[in-house]
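J.: Predicted model, plus sequence, below.
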Amino acid sequence: MPTTAILSIDQGTTSSRAIVFSLDGQPLASAQYEFKQYYPKNGWVEHDPEEIWETTYRACEEALAEAVEKGIEVVSIGITNQRETTLVWDKRTGKAIYNAIVWQDRRTAEICAGLQDALDTVKTKTGLLLDPYFSSTKIAWILDNVTGARALAEAGHLAFGTIDTFLIWRLTGGQSHVTDATNACRTNLYNIHNNSWDDELLALFDVPKSVLPSILDSASDFGTTAEHVFYKRIPINGVAGDQQAALFGQCCFNNGDLKSTYGTGCFALLNTGDTALPSKNKLLTTVAYRLDGKTTYALEGAIFTAGANVQWLRDGIKVIKVARETQALAESLDYDHGVFLVPGFAGLGAPHWEPKARATMFGMTRDTNNAHLARAALEAVCYQTADLLHAMKQDGAASKSVWVDGGMVANDWLCQFLADILNIEVKRPEMMESTALGAAYLAGLKQGLYKDFSEISGHKALDKAFKPKMQTETRSELLTKWQVAVQSTLHFARA
């Protein structure tokens, strides 16, 4: 009898992956393809929609072929995606009218600055801030800067979608124009309290309702792949934005559960149950997941560059050849090495939200070398995470431990330094593909392959726990210097 499995599509910022998971959460087949990043102007970041589709499709075909060869039966598809990245396409052709504008893109900073009088309304309804990070101003920019786009939208010919919506459209042959609540809530157009697109916000951002997808639960019937797409038609049953999918994959189902994912950026989400906890410290109140019409909320802190710091070391200034070199380099220095990197490569996210910030290095001497740069790049991620958890604590939400995942946490030195700086236990699961796994779990719930959360949690296993070892005085000294560096960077950005 064939093994029953779920195909998880994980469409990220730098690559598209497909992983076939067994029901106990083990990867059985996989494929991954990177794609190009485009930087047409300072602060602009774009992806080619066709490259996104082609790499995703190729990864799926390869993973499915491997599954078939092993006698595995894929019965459902889950999708997780880079959030906020914005696409607008022509419904008649399925072709995007402009490149995908990536979540990191800062081109609409002036638009956001001009709307600050509406900040309270936006925060109250969406739980978000006014920032180029979110999708609404990206949609408006495309409609205003692509010739004839607004007329096409008014005629009902255009569709907007985050990456999940675009992939579902392609996979279903244009039959499904849908998203889920976790992606909808990242647009600045979705009211997280009544679970719907908000007419007042649509008017504020000048986005026509006709371009928007329908919003479904995170475990739902999103459509079935078209006849010609794969070797058989497969239902799409789970969708969640990447960070919410990671929260789900880490089994953070209880109020107070905290996870932090270290991919291109870093995102810490703390489950707040059925309470949409407002933040006084510029964190985001967001949808963790929506199941059977019931919304579970989370408090989120977003760091724009985490793994991207290491990519910069490798591809930008070329001080390392492969990412794993950073651990040995970091271990070669003492805590008082003196170099600090504030990685504002795409502005600074929570709790500062300064789109004009740029990366700054402090404390360099003639003796500064590759090791200092590598360690500063890793340490910056930990310091920024400490800023997020401090803000959460001030908002009345705290946790005694944090589950971590993402490519960076394979680095033991990073995990230990993170525990030292946060002064809480850092837990690394055996299965670190939490984002893809979360999408698979959602699909499995809808298919009835899991009866409840407890059955899913039963598959979770701890790889290693890191307990804080750093002296209080050392931690305090490092965090104080970090804050001086951050404030200096912000002062320069605002000068």
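T.: On my side now, so go ahead.

J.: switch to C-alpha atoms for all contacts and neighbour counts from now on
T.: Will do.

J.: What ranges does the stretch 1-150 of the chain have for its helices?
T.: Along the stretch 1-150 of the chain, counting by DSSP state H, counting those that start in this stretch, helices occupy 49-69, 109-114, 119-126, 135-145, 149-154.

J.: actually the stretch 251-400 of the chain, sorry about that
T.: With helices called from DSSP H, counting those that start in this stretch, the stretch 251-400 of the chain shows them at 307-311, 325-331, 370-394.

J.: Would you mind giving the helices of the stretch 1-150 of the chain as TSV with mean neighbour count and distance to L341 added?
T.: Supplementary listing: those in TSV, determined by neighbours: other CA atoms under 10 Å; distance: least, CA to CA, whole Å:
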stretch	mean neighbour count	distance to L341
helix 49-69	19	31
helix 109-114	15	24
helix 119-126	18	31
helix 135-145	21	29
helix 149-154	17	41
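
J.: adding another structure so you can compare the two:
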Amino acid sequence: MSGLLTDPEQRAQEPRHPGFVLGLDVGSSVIRCHVYDRAARVCGSSVQKVENLYPQIGWVEIDPDVLWIQFVAVIKEAVKAAGIQMNQIVGLGISTQRATFITWNKKTGNHFHNFISWQDLRAVELVKSWNNSLLMKIFHSSCRVLHFFTRSKRLFTASLFTFTTQQTSLRLVWILQNLTEVQKAVEEENCCFGTIDTWLLYKLTKGSVYATDFSNASTTGLFDPYKMCWSGMITSLISIPLSLLPPVRDTSHNFGSVDEEIFGVPIPIVALVADQQSAMFGECCFQTGDVKLTMGTGTFLDINTGNSLQQTTGGFYPLIGWKIGQEVVCLAESNAGDTGTAIKWAQQL
């Protein structure tokens, strides 16, 4: 019948009471935004391809300026598709690929280099060297001896710890060793470090908020999930100053608001979460023993281990799933990083 309004038109003409939430996911392949109403229905969406750069064999980077433009664009496009206004948004939650990082000038906000992706292999020789080093052998032996006397789960896990290229840790060491501009900034305490969530939060708040959450921090290889803080042992071992690392907050937290200049209104930022932990939560894997398998750019198998970290072997490692108030959910995870590449290769045969 003529005169009837479509759903977006109806929403646009409803009283401007707030009631919609933005869910942003910055993945390894795409960046997408969904607009959810109070019933958790998707009202509008937008997606763009993440433009990975390959400046050298084995190197994988993302241009932060391009990512920022895409981030802002998908939000505007999704809100437009939903037929609502920005002042109807009551919250923004951000899920991101993990362990991809950047460093930037604390005073100017300018980045020193592109994002170094979790898929990047530039630190592979550092990883091999450290894992085979005498220092690591001494570290493992010391932890085993101490575990024998204390039966500490933390020391048992430390005795099995190895570096990988997926972790942020040695890729950050590579940057510190090879970019004199970053070295100088660190010495002058004028350097900020962050994974994608931290950098986006910093950009969205025009530099007023600098933080990460427990799920993202726990995937860097620099975090102690038993003490729920950055690891003094690991950072001391590889000479990364603790002062370089951002404060760690709850996954669901008041992270401040988006600066009004960006979207015309301040939008509360209410959650930061790593993508695999986000998928675990989204699949309602809330009970101890629940299992989630994600097959995307990589394959990730996660097991909910409740509120305690388990002594893990056989390729599993402990992570923080999320922290909401007093609730801490722990995971055991194993992964294979090249699933998406293998599938694309098979499709081209």
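T.: Perfect, I can see it now. Since the structure is predicted, the reported quantities are computational estimates derived from the model, not experimental observations.

J.: Let me see the TM-score of these two.
T.: TM-score of the superposed chains, computed with TM-score structural alignment, normalised by the length of structure 2, equals 0.84; 316 aligned residues with a CA RMSD of 2.2 Å.

J.: before we move on, the earlier item: could the helices of the stretch 251-400 of structure 1 be laid out in JSON lines, adding distance to L167 of structure 1 and mean neighbour count?
T.: Converted to JSON lines, the helices of the stretch 251-400 of structure 1 look like this (distance: least, CA to CA, whole Å; neighbours: other CA atoms under 10 Å):
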{"stretch": "helix 307-311", "distance to L167 of structure 1": "25", "mean neighbour count": "22"}
{"stretch": "helix 325-331", "distance to L167 of structure 1": "35", "mean neighbour count": "18"}
{"stretch": "helix 370-394", "distance to L167 of structure 1": "31", "mean neighbour count": "22"}
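
J.: Distance to F340 of structure 1 for the helices of the stretch 1-150 of structure 1 - can I get that in JSON lines?
T.: Rendered in JSON lines, the data for the helices of the stretch 1-150 of structure 1 read as follows (distance: least, CA to CA, whole Å):
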{"stretch": "helix 49-69", "distance to F340 of structure 1": "35"}
{"stretch": "helix 109-114", "distance to F340 of structure 1": "27"}
{"stretch": "helix 119-126", "distance to F340 of structure 1": "33"}
{"stretch": "helix 135-145", "distance to F340 of structure 1": "32"}
{"stretch": "helix 149-154", "distance to F340 of structure 1": "45"}
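
J.: wait, which of those is closest to I234 of structure 1?
T.: helix 49-69 (11.2 Å; CA to CA).

J.: Tell me which residues are up against that closest one.
T.: With contact meaning CA atoms under 8 Å, 6 or more residues apart in numbering, helix 49-69 of structure 1 is reached by 7, 9, 11, 15-20, 28-36, 73-74, 87, 96, 99-100, 167, 230.

J.: mind redoing it with 6 Å?
T.: S16, R17, A18, A29, S30, A31, Q32, Y33, A100 (CA atoms under 6 Å, 6 or more residues apart in numbering).

J.: Now that helix on structure 2. Mean distance?
T.: Comparison of helix 49-69 of structure 1 with structure 2 after fitting gives an average deviation of 1.9 Å (mean CA distance after the TM-score superposition for structure 1).

J.: ok now that helix, how far from the chain's centre?
T.: In this view, helix 49-69 of structure 1 has its centroid 21 Å away from the chain centroid, taken as CA atoms, centre = their mean, to the nearest Å.

J.: To which residue of structure 2 is Y57 of structure 1 aligned?
T.: Using TM-score structural alignment as the criterion, Y57 of structure 1 maps onto V72 of structure 2.

J.: Where in structure 2 does stretch 150-157 of structure 1 fall?
T.: Going by TM-score structural alignment: stretch 150-157 of structure 1 matches residues 183-190.

J.: Where do the strands of the stretch 1-150 of structure 2 begin and end?
T.: In the stretch 1-150 of structure 2, the strands defined using DSSP state E, counting those that start in this stretch lie at 20-26, 30-36, 42-49, 52-53, 61-62, 89-96, 101-105, 115-116.

J.: any idea which of those strands is most buried?
T.: Mean neighbour count (mean count of other CA atoms under 10 Å) peaks for strand 115-116 among those, with a mean of 26.

J.: That one - contacts with which helices or strands?
T.: strand 61-62, strand 101-105 (3 or more CA pairs under 6 Å, 6 or more residues apart in numbering; DSSP states H and E).

J.: would you turn those into JSON lines with distance to Q287 of structure 2?
T.: Below are these laid out as JSON lines (distance: least, CA to CA, whole Å):
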{"stretch": "strand 61-62", "distance to Q287 of structure 2": "36"}
{"stretch": "strand 101-105", "distance to Q287 of structure 2": "31"}
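
J.: between those, which one is nearest to F156 of structure 2?
T.: Here strand 101-105 is closest among those (CA to CA), at 28.4 Å.

J.: Spit out the contact partners of the counterpart of W141 of structure 1 in structure 2.
T.: In structure 2, W141 of structure 1 lines up with W174, judged by TM-score structural alignment. W174 of structure 2 makes no contacts at all, as judged by CA under 6 Å, 6+ apart.
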